[in-house]
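Asker: Please find the sequence and the predicted model below.
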Amino acid sequence: MTGQKRVLRLALLGCGTVGSEVIRLLHRNGDELAARVGARLEIAGIAVRRLTVDRSDLPVPAELFTDDPMSLIERDDVDVVIEVVGGLEPARDWLLAALKSGKSVVTANKALLAEDGAALQAAAAEGGADLYYEASVAGGIPLLGPLRESLHGDRITRVMGIVNGTTNFILSAMDSTGAGFGEALEEATALGYAEADPTADVEGYDAAAKAAILASLAFHTPVTAADVYREGITEITAADVASARTIGCTVKLLCIAQRQVDADGTESVGVRVHPAMIPRSHPLAGVTGAFNAVFVEADAAGELMFYGRGAGGSPTASAVLGDVVAVARHKLTGVRSASDTSYALLPVRPIGEAITRYHLSLEVADRAGVLAAVASEFATSGVSIRTVKQEGHGDDATLVVVTHAAPDAALSSTVDRLRRLDSVRKVLSVMRVEGET
């Protein structure tokens, strides 16, 4: 492709919330985009599942729609393929075919990238095409570009953030109103923040896919969703949120990817998604509603925070079109961006080796010696207690323990021991505590 071509043609796969907004933005900002790219961007075709759906509100002729995505991808006049359908199949086949044939791809497909990112990168290299995916994590927040390019000369040590708006809305509602999980989920569904089936969000699958993408970019090592330790928020109770408040914390579903260095200099990465208490003084604690934010720590740049709307048609379409402009410029000049590097090949550590602090609530017998017995089990597992608070009510009492930092495996061993104590009626909750207090 040379700089003489003045029109670049786009194949759009998907015309849902994001795809429709991509069409509108291309129409509305066509002249400005042409000036930025150096060529006009035209839609060659739009692949949809059902041709019978009324799309007369969109500023494109009806003849552009097709229900045969592969035939659209294979057209000689298509330069760039935009995929906003999601899912693993058939999107995998579509994108592999596009990349291998030299057509650059812009995708928002976090699930596919987290599952098969390495294969897509290899196909892009084989076809001499670009693969861009800013919209796959945190919607319209410009996050992957800085990780991929702006911080490429630095050494990133930790990425921690809120990358799922649905769960953040639910936990924010529980914190501000005292509602339980079910009530907060109903509100999120009624307002359109939660899907009819919210499993991917509330069980942490969506955040885990995004964590894999972030870790792969930040640490130059291949990480898949299967490598990510995952817990959702369905077991979080109003009591957990209230207990967090008593120690100056709030509860968030966090995505954490961290570089770890052993005493002998051996490096590895830990990647996890789970609910955690964080101090209200931490920048992430103030991120409420359906907003996303990601906190990045790097050796030279220090601490950086990226914040904004993490989902929705307009923010996500904005990220998609930002990528389209980048790959279109490359098409005009006959170059491609450097592939995301995975030279480090760092091992991914199991969750048992993750080191953090913990908050435990125990229902215990209200009698002499119970606290000593509980403390003994912590000591046996090598977990140091930072604070203890006991409240009695009749024959039972609630014991709240906050630990110093310890390996996850040691804490799990402690919980197993506590459950076997006659004086411990029930382990009410166990939650990690992240950040400084």
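Answerer: Structure's in. What do you need?

Asker: Every contact and neighbour count from this point should use C-alpha atoms.
Answerer: Will do.

Asker: How many neighbouring residues does G289 have?
Answerer: 18 (other CA atoms under 10 Å).

Asker: how much space between the closest residue to it other than its chain neighbours and E187?
Answerer: Closest residue to G289 apart from its sequence neighbours, by CA to CA, 6 or more residues apart in numbering: F169 at 4.2 Å. Distance of F169 to E187, computed by CA to CA, to the nearest Å: 9 Å.

Asker: Toward the C-terminus, what is the element adjacent to the strand or helix carrying T166?
Answerer: According to DSSP states H and E, T166 maps onto helix 165-177. Toward the C-terminal end, the helix or strand that comes next after helix 165-177 (DSSP H and E) is helix 181-190.

Asker: List the buried residues for that following helix?
Answerer: F181, A184, L185, A188, T189 (16 or more other CA atoms under 10 Å).

Asker: what's the second one in contact with, if anything?
Answerer: Think A184. Listed by CA atoms under 8 Å, 6 or more residues apart in numbering, the contact set of A184 reads I170, L171, A173, M174.

Asker: Out of those residues, the closest to H359 would be?
Answerer: L171 (17.4 Å; CA to CA).

Asker: V370 and S423 touch, don't they?
Answerer: Yes: counting by CA atoms under 8 Å, V370 touches S423, with 6.3 Å between them.

Asker: What degree of burial does the closest residue to I213 other than its chain neighbours show, as a neighbour count?
Answerer: Spatial nearest neighbour of I213, excluding adjacent residues (CA to CA, 6+ apart): A114 at 5.8 Å. A114 is flanked by 25 other residues according to other CA under 10 Å.

Asker: buried sites along the helix holding T166?
Answerer: So, applying 16+ other CA under 10 Å, buried residues of helix 165-177: G165, T166, T167, N168, F169, I170, L171, S172, A173, M174, D175.

Asker: Against that first model, consider the following:
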Amino acid sequence: MTAERTIKLAIAGLGTVGAGTIALIAAQGRLLTDRAGAGVEVVAVSARDRGRDRGVDLSAFEWWDDPVAMAREAECDLVVELIGGSDGVAKAVCEAAMEAGRHVVTANKALIAHHGTALGRLAEEKGVALGYEAAVAGGIPIIKAIREGLAGNRFTRVHGILNGTCNYILTEMRETGRAFDDVLEEAQSLGYAEADPSFDVDGIDAAHKLAILASLAFGAAVDFGNVHVEGIRRIAPLDLEFARELGFKIKLLGIAERTEDGIYQRVHPTMVPVQAPIAAIEGVTNAVETFGDFVGATVLQGAGAGAGPTASAVMSDVLDVAAGRRAPVFGVPAERLTPAASLPMTGHVGPYYVRLRVIDRPGVIADVTAVLRDNAVSMESIIQRGRDPEEPVDVVMTTHETTEAAMQQVLVAIDGLDAVVEPPTLIRIERD
């Protein structure tokens, strides 16, 4: 089959995903043409290091040292932005391309989390597409699922494992009993974590993705600034052992909920029941679960990163443009993307897990329960490991449903007790 027309691409950024996208087009050219009714051709590329070996042949493409100039001036229909970063060159590339009437596809979750609403409005003003399937959960087609496949539903909640690095670390810690630092070093050696892993393990990467999903699911402006964010650095192997004993697994979850009063957005370690679908997701795999009023719960899982899965997501947006398929960037017209009421984390209601390290002497538990009583928090269960008057011991308690504000007061008061020898560890429990 010979395509009557060809969509011409300029690619800004030739890292893992950029090279993967070029390799995919080279390998799947006929398939792409058949599925889009148009050919897909790379005509221009830009990156910082022209001489680097990327494992793909770049000789047929026009090289641009300035990606912004390429986005504005290259003879192309669509610009693929794979530079990364929430501002600077990446943002300028997307704006220049759209101002010039070119479609944009990006894998840049930070850019969309910080500037998605403004970029969506610019795309609609200029009559071009802005695709970002690759910005959330790698090869999982969650953007199209929410925006198109499940468009007949109002969503009350979306949550998921949105960072494969953290999921890998927690899986290995639970299965091997090794400490966080040890497993993190292994993850870095395997290429699952960067030399500076803070973006992943401190929850920022997952928070970017959650802000995008919340906007899409709830039809509101992207609101990264109001995402509550915690990472996994303080999770110890002992917490994973206690979780198993209590019938839970610990996952770093991104959770967005819509209530009558507004929207909660939160990223933090979470105890989930072992029978929950999300609990079965291990290693570097990602998963997203949505809750729609007509469809109920839907779970999508798959590779959350990597050259192949992310290039696959990039190409899905490219093929939509090639085939003339268009949907509003965030599911509704951009002018309707208004800020939603953002609810503070202090209003969250749920059960909690708290681990204490205490000096084992008479009256300690009575002091702890007095703190709970004074803050109107009801204890559900308590577990003590070992008894040694010479050494601190671990005590774990779970609570019935209470507010985040009350639990934070409890933590401060417990931390001030003489018998408590290190700051308490708190993990929120999700039973649904």
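Answerer: Alright, I've got the coordinates. For clarity, every value in this text was computed on a predicted model and none was experimentally measured.

Asker: Please state their TM-score.
Answerer: Comparison of the two superposed chains (TM-score structural alignment, normalised by the length of structure 2) gives a TM-score of 0.93, and 423 aligned residues with a CA RMSD of 1.8 Å.

Asker: returning to that earlier point: run the contacts of A184 of structure 1 past structure 2 and keep the common ones.
Answerer: Counting by both residues aligned by TM-score structural alignment, their matches' CA atoms under 8 Å, the contacts of A184 of structure 1 that remain in contact in structure 2 are I170, A173, M174.

Asker: and of the residues you listed, the nearest to L321 of structure 1?
Answerer: I170 (29.8 Å).

Asker: surely that closest one meets E186?
Answerer: No: under the criterion of CA under 8 Å, I170 of structure 1 makes no contact with E186, lying 9.1 Å away.

Asker: would you say G55 of structure 2 is within a strand?
Answerer: No: looking at G55 of structure 2 with DSSP: H, G, I helix; E, B strand; the rest coil, it is coil, so not inside a strand.

Asker: residues contacting it?
Answerer: A19.

Asker: Just give me the closest of the kept ones among the contacts of A184 of structure 1 to A317 of structure 1.
Answerer: Nearest to A317 of structure 1 out of these is I170 (CA to CA; 24.5 Å).

Asker: State the distance from the closest residue to the closest one other than its chain neighbours to E195 of structure 1.
Answerer: Nearest non-adjacent residue to I170 of structure 1, counting by CA to CA, 6+ apart: A184, 5.2 Å away. Counting by CA to CA, the gap from A184 of structure 1 to E195 of structure 1 is 13 Å.

Asker: ditto for E42 of structure 1
Answerer: For E42 of structure 1 relative to E195 of structure 1 (CA to CA), the value is 32 Å.

Asker: Which residue of those two possesses the greater neighbour count?
Answerer: Just comparing E42 of structure 1 and E195: by other CA under 10 Å the higher neighbour count belongs to E42, 17 against 14.

Asker: Would you enumerate the residues in contact with that one?
Answerer: Per CA under 8 Å, 6+ apart, neighbours of E42 of structure 1: V7, L8, R9, L10.

Asker: Give me the three-state assignment for the last one.
Answerer: When you say that, I think you mean L10 of structure 1. strand.

Asker: check contacts around it.
Answerer: Contacts of L10 of structure 1 (CA under 8 Å, 6+ apart): L41, E42, I43, A44, G45, V78, D79, V80, V81, I82.

Asker: Repeat the analysis, applying 7 Å as the threshold.
Answerer: With contact taken as CA atoms under 7 Å, 6 or more residues apart in numbering, L10 of structure 1 is in contact with E42, I43, A44, V78, D79, V80, V81.

Asker: okay if I get these as JSON lines plus distance to A225 of structure 1 and secondary structure?
Answerer: Putting the contacts of L10 of structure 1 into JSON lines (distance: CA to CA, whole Å; DSSP: H, G, I helix; E, B strand; the rest coil) gives the following:
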{"residue": "E42", "distance to A225 of structure 1": "35", "secondary structure": "strand"}
{"residue": "I43", "distance to A225 of structure 1": "33", "secondary structure": "strand"}
{"residue": "A44", "distance to A225 of structure 1": "34", "secondary structure": "strand"}
{"residue": "V78", "distance to A225 of structure 1": "32", "secondary structure": "coil"}
{"residue": "D79", "distance to A225 of structure 1": "30", "secondary structure": "coil"}
{"residue": "V80", "distance to A225 of structure 1": "27", "secondary structure": "strand"}
{"residue": "V81", "distance to A225 of structure 1": "25", "secondary structure": "strand"}
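
Asker: Give the full set of residues in contact with the most centrally placed residue in structure 2.
Answerer: Centre of structure 2 computed as the mean C-alpha position; nearest residue by CA atoms, centre = their mean is A206, 2.9 Å away. By CA under 7 Å, 6+ apart, the contact set of A206 of structure 2 is L162, N163, G254, V267.

Asker: one more time with 6 Å
Answerer: L162, N163 (CA atoms under 6 Å, 6 or more residues apart in numbering).
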